[in-house]
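Visitor: no sequence on this one, just coordinates:
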């Protein structure tokens, strides 16, 4: 159950914002096997002046950043993470975002670090997560 926050410029029109959100969701499904209906995203549009990003750090060419922050439970391999990054960039490119403008931050947490309402630790409830076709070892 990844949680995604996408921050981009208000200069990007609403249809593009929706396409970016869908591109990230699709990448999570294809690269990590996240269930297609497992979608928890916030799209936050900020004025371009709110972005203070080094345009050329590590040989980049950033002009209009789209910041994708993904929080999920631990357990993905390096190869899975790279596949996710590549899928996000490919999908966002199709939505009109330049590859160098895609910044991805992946945060891994423990299952006990999640409460999905009601003050409960649903990801530790093995019967509940099995009900939704998940195993205790996957998202």
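Guide: Cool, the structure landed. If you're wondering where the values come from, they're calculated on a predicted model, not measured in any experiment.
Visitor: When you work out contacts or count neighbours from here on, use the C-alpha atoms and nothing else.
Guide: Will do.
Visitor: who's in contact with the nearest residue to residue 106 once chain neighbours are set aside?
Guide: Once flanking residues are discounted, residue 106 sits nearest to residue 70: 4.9 Å by Cα to Cα, 6 or more residues apart in numbering. By Cα atoms under 8 Å, 6 or more residues apart in numbering, the contact set of residue 70 is 2, 3, 4, 5, 104, 105, 106, 107.
Visitor: Please compare the first structure with the one that follows:
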């Protein structure tokens, strides 16, 4: 936890996907101060015609490198979220040559009762985590 889902236009190689997921993980670890093995990621590709992301009138250019990053997490403060946005864009630019304009992020917050990491238990509630 947090759980990261990345939606992108199809066509990246296995190595490019690995680099992208690694970059996203570095950003989460840095900004949210989670342990290295706290890694839950899903990467999903879409045909170009099935992924539309305009710019809300902000005139942000988008390319085929577009990634939409959805994060589900326990509550995080504003500074942590802002640090994540900046760190993610930096990591993706450095590791994957994805421009910041091609990075859209949404963070959804939930509570300790909303997580089970296996075995039919709510580990945040049972005290295992």
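Guide: Ah, there it is. All values derive from a computational prediction rather than experimental measurement.
Visitor: how about the helices in structure 1?
Guide: Counting by DSSP state H, structure 1 has these helices, from start to end: 14-32, 78-94, 126-131.
Visitor: what's the closest of those to residue 54 of structure 1?
Guide: Closest to residue 54 of structure 1 of the helices of structure 1 is helix 78-94 (Cα to Cα; 19.0 Å).
Visitor: just the angle between that closest one and helix 14-32, please?
Guide: Counting by axes from the mean of the first three to the mean of the last three Cα atoms, to 10 degrees, helix 78-94 of structure 1 lies at 160 degrees to helix 14-32.
Visitor: Contacts for stretch 17-32 of structure 2, please.
Guide: Contacts of stretch 17-32 of structure 2 (Cα under 8 Å, 6+ apart): 34-36, 39, 41, 43, 76, 80-81, 83-84, 87-88, 91-92, 95-96.
Visitor: out of those residues, which are buried?
Guide: Among those, the ones that count as buried by 16 or more other Cα atoms under 10 Å are 39, 41, 81, 84, 87, 88, 91, 92, 96.
Visitor: so the last one sits right up against residue 12, yeah?
Guide: No. With contact taken as Cα atoms under 8 Å, residue 96 of structure 2 and residue 12 are classed as non-touching, separated by 10.5 Å.
Visitor: Please name the residues that touch residue 90 of structure 2.
Guide: residue 100.
Visitor: That one pairs with which position in structure 1?
Guide: With TM-score structural alignment as the criterion, residue 90 of structure 2 lines up with residue 90 in structure 1.
Visitor: same thing with residue 21 of structure 2?
Guide: Matched to structure 1 by TM-score structural alignment, residue 21 of structure 2 sits across from residue 21.
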